[in-house]
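S.K.: missing the sequence, but the structure's below:
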């Protein structure tokens, strides 16, 4: 802002000599700006520039929500002007915080030989009210009962009734003690109890403050929780230190390994996923949430994969080239295991055998059948013949033209046996048989 205002007042000859690409370069403008000023003007504007930067930083502080209670020493050793400086120090810290019901809450415990709770964590929920209340605090009296003040803060200021939030909300409880003297009561035990209850204690010593007592009160590590300044006049030096401590850094801005979204969470961060995705067990990467339930274009079956989905078909169907729709498959044209004949049957197939064969029990292979055993019309003897059968007659009979029935054989020739005995016997039997047959038919008699 300062630089842009200055650039507007530069002579046209200088502005025209500046390359267009460099007008937006802040460092280049700074060099032009300061080259036109005297040494005194350079110093004054440099102070303004850095004051502007400091104000922007203070305004943009995004501290994590905390329950903050100031414990301030207002004993007789603290002069009025010094006490005013102490209050300004507290106001500067509050000014850098985000104050609110769901943000940081502030309380104040004032102590000397007695202890007074000036306001609790649930008294004010806006910054201006807290700032005003801090400015109106008056010093108490003689004495430095620091231990009593710590106990009062623990038992009355950091309670649910006083506005302190539950531990399940993961909101830090912070106490900042400001004192310039040696405690007149014991602080070690009560401080340890307060710390054990979850209160983080910072101890700020001024002038005659006892460093050993400060360490007994403060949380570990002492390098981060114990501070000392020579006088109340320079206590504002600690403002930036506490601003850094209470505001903290934006964990997500410091670098993270979230695949999708980084969300600040207190002193750390958590990862979240974009809509339609779920966080994997590593708490960093994301996978598509049940993609099939999010909508798909599969005709039959949708199957989730790691980051997407794929389509499949029901039994008896094959996936088309579009990878979405399905067509009924010709089960017999694809691979089958029928030995003879494959016949489609609904979404599947059945096996059949060629004529003269029977389907085995495995419903796949075929064996040659026994036609005679399956029924025939032979009068005498059935004989299997490849895939069918043929008829034969018993000895002394001949097969009739129908290839099924048999008739007794009639032979005219006489057997030429050496003795002719058997031939004569056979001839006689035939004659007798013929006569009997004619008799039955009433031809001779």
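M.R.: Perfect, I can see it now. Computed from a predicted model, the values in this text were never measured in an experiment.
S.K.: only C-alpha atoms for contact and neighbour calcs from this point on.
M.R.: OK.
S.K.: is it true that residue 303 lies in a strand?
M.R.: Yes: secondary structure assignment (DSSP: H, G, I helix; E, B strand; the rest coil) places residue 303 inside a strand.
S.K.: which is the next helix or strand following the strand or helix carrying residue 203?
M.R.: Element membership for residue 203 (DSSP states H and E) is strand 199-206. Sequence-wise, the next helix or strand beyond strand 199-206 is helix 211-217, with elements assigned using DSSP H and E.
S.K.: same for that following helix, what does it pack against?
M.R.: Secondary-structure packing of helix 211-217 (3 or more Cα pairs under 8 Å, 6 or more residues apart in numbering; DSSP states H and E): helix 188-196, strand 199-206.
S.K.: buried set for the shortest one?
M.R.: Same thing as strand 199-206. The neighbour-count check on strand 199-206 (16 or more other Cα atoms under 10 Å) flags 199, 200, 201, 202, 203, 204, 205, 206 as buried.
S.K.: picking that back up, can the helices and strands packed on helix 211-217 go into JSON lines with extra columns for distance to residue 48?
M.R.: As requested, those are exported to JSON lines (distance: least, Cα to Cα, whole Å):
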{"stretch": "helix 188-196", "distance to residue 48": "42"}
{"stretch": "strand 199-206", "distance to residue 48": "30"}
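S.K.: okay, now the one to match up with it:
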């Protein structure tokens, strides 16, 4: 297994060097956002935690909802792999819906479009605690053995302490992404987010450009879900290691993986996974790649 992990990161490093000439700086690492990124990954329970304070305003809140709609469209909701809950906070915290409420992409998108803006204050710490206590319970759809993710979107500094609530979320094994807009406090975002901070903290100047981070955020969530330990007790499934490595390479290079590169990945898989039964004749397409 150690050899598999080492070789995978070697491949990722090579791919990064290949694509370096096309990469420009953007919040959260990598290249500028691509609104068409799709998160073809394992299972995850994801909760949007959204600041509904009065400083945002109704027009900007609509921009946030548009952003979250596009983010949700990048997840595999229809096949049941990804579940999405939504919590809004201001002077009080409101559960918009649970993880098991909207189980299709169409229903989820419709729900996001119909969230009503609260207006009020910014007690982010209380909202983080609310999510920990209410969103990740089995009776509301949270599943054992899958990745847990919280995506916070806020525009200002919290009126209460965030350090302990954020630490409690992370200690519970929940991956936290912090998206700040306009007047959000960078230090506070970094206090809330999970490490590594360069892939979990995003801070943009105003709501009009929040969509610029969409591609990077989606990709980083994909990576976090794939890399989350303890998301199941089964060992790596035989015959799927090659598909998994190829999927990650396709994610970095695009779907057009050449025959030479496919053969290289096949040889790597055989060398590091001697008990894997890899079918050389099988053509693996993005929609057929099973989770590992």
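M.R.: Noted; the coordinates are in hand. None of the values given here were measured: they were computed from a predicted structure.
S.K.: Quantify their similarity with the TM-score.
M.R.: After superposition, the two chains reach a TM-score of 0.66 (TM-score structural alignment, normalised by the length of the second structure), with 210 aligned residues with a Cα RMSD of 2.8 Å.
S.K.: how much does the strand holding residue 203 of the first structure deviate in direction from helix 188-196?
M.R.: Angle of strand 199-206 of the first structure versus helix 188-196, following axes from the mean of the first three to the mean of the last three Cα atoms, to 10 degrees, is 130 degrees.
S.K.: check contacts around the residue positioned nearest the centre of the second structure.
M.R.: With the centre of the second structure defined as its mean C-alpha position, the nearest residue by Cα atoms, centre = their mean is residue 221, 2.1 Å away. Applying Cα atoms under 8 Å, 6 or more residues apart in numbering to residue 221 of the second structure gives the contacts residue 39.
S.K.: re the thing from before, onto which residues of the second structure does the strand holding residue 203 of the first structure map?
M.R.: When the second structure is aligned by TM-score structural alignment, the counterpart of strand 199-206 of the first structure is residues 174-181.
S.K.: and the gap between residue 145 of the second structure and residue 174 of the second structure?
M.R.: For residue 145 of the second structure, the distance to residue 174 of the second structure equals 12 Å [Cα to Cα, to the nearest Å].
S.K.: helix or strand right after the helix ranked longest in the second structure?
M.R.: As assigned by DSSP state H, the longest helix anywhere in the second structure is helix 2-19. Next helix or strand after helix 2-19 of the second structure toward the C-terminus (DSSP H and E): strand 44-51.
S.K.: okay, that following strand sits on what stretch of the first structure?
M.R.: On the first structure, the counterpart of strand 44-51 of the second structure by TM-score structural alignment is residues 66-73.
S.K.: List the contacts of the matching stretch.
M.R.: Applying Cα under 8 Å, 6+ apart, the set of residues contacting stretch 66-73 of the first structure from outside is 90, 103-112, 121, 144, 146, 149-150, 153, 157-158, 164-165, 171-180.
S.K.: tell me the average deviation of that stretch from the second structure after fitting.
M.R.: Between stretch 66-73 of the first structure and its aligned partner residues in the second structure, the average distance after superposition works out to 0.5 Å, using mean Cα distance after the TM-score superposition for the first structure.
S.K.: Out of the helices and strands packed on helix 211-217 of the first structure, flag the one nearest residue 424 of the first structure.
M.R.: Proximity of those to residue 424 of the first structure was assessed by Cα to Cα; the nearest stretch is helix 188-196, lying at 139.8 Å.
S.K.: outside of the closest one, which residues touch it?
M.R.: 147, 150, 151, 154, 201, 213, 216, 217, 218, 219.
S.K.: Now the alignment partner in the second structure of the second one. Nearest residue, chain neighbours left out?
M.R.: Using TM-score structural alignment, the partner of residue 150 of the first structure in the second structure is residue 128. The shortest distance from residue 128 of the second structure to any non-neighbouring residue, by Cα to Cα, 6 or more residues apart in numbering, is to residue 165 (5.8 Å).
S.K.: what's the answer for residue 42 of the first structure, then?
M.R.: Across the structure, with Cα to Cα, 6+ apart as the measure, the residue nearest residue 42 of the first structure apart from its sequence neighbours is residue 34 (6.0 Å).
S.K.: measure that neighbour to residue 45 of the first structure for me?
M.R.: Shown here: residue 34 of the first structure relative to residue 45 of the first structure, a distance of 9 Å by Cα to Cα.
S.K.: what do you get for residue 309 of the first structure?
M.R.: From residue 309 of the first structure across to residue 45 of the first structure, the span is 62 Å (Cα to Cα).
S.K.: Kindly report the same for residue 217 of the first structure.
M.R.: 43 Å.
S.K.: On the three-state scheme, residue 72 of the second structure is what?
M.R.: Put simply, residue 72 of the second structure is helix when judged by three-state DSSP.
S.K.: That one contacts residue 109, correct?
M.R.: Yes: because the distance of 7.5 Å satisfies Cα atoms under 8 Å, residue 72 of the second structure is recorded as touching residue 109.
S.K.: Compare the two (neighbour count), which wins?
M.R.: residue 72 (23 against 18; other Cα atoms under 10 Å).
S.K.: residue in the first structure matching the more buried one?
M.R.: Per TM-score structural alignment, the equivalent position to residue 72 of the second structure in the first structure is residue 94.
S.K.: wait, that match sits on residue 131?
M.R.: Yes: in terms of Cα under 8 Å, residue 94 of the first structure counts as a neighbour of residue 131; the distance is 7.1 Å.
S.K.: do you know how far the residue lying closest to residue 100 of the second structure once chain neighbours are set aside is from residue 77 of the second structure?
M.R.: The spatial neighbour of residue 100 of the second structure that comes closest, neighbours along the chain excluded (Cα to Cα, 6+ apart), is residue 141 at 4.5 Å. For residue 141 of the second structure, the distance to residue 77 of the second structure under the criterion Cα to Cα works out to 14 Å.
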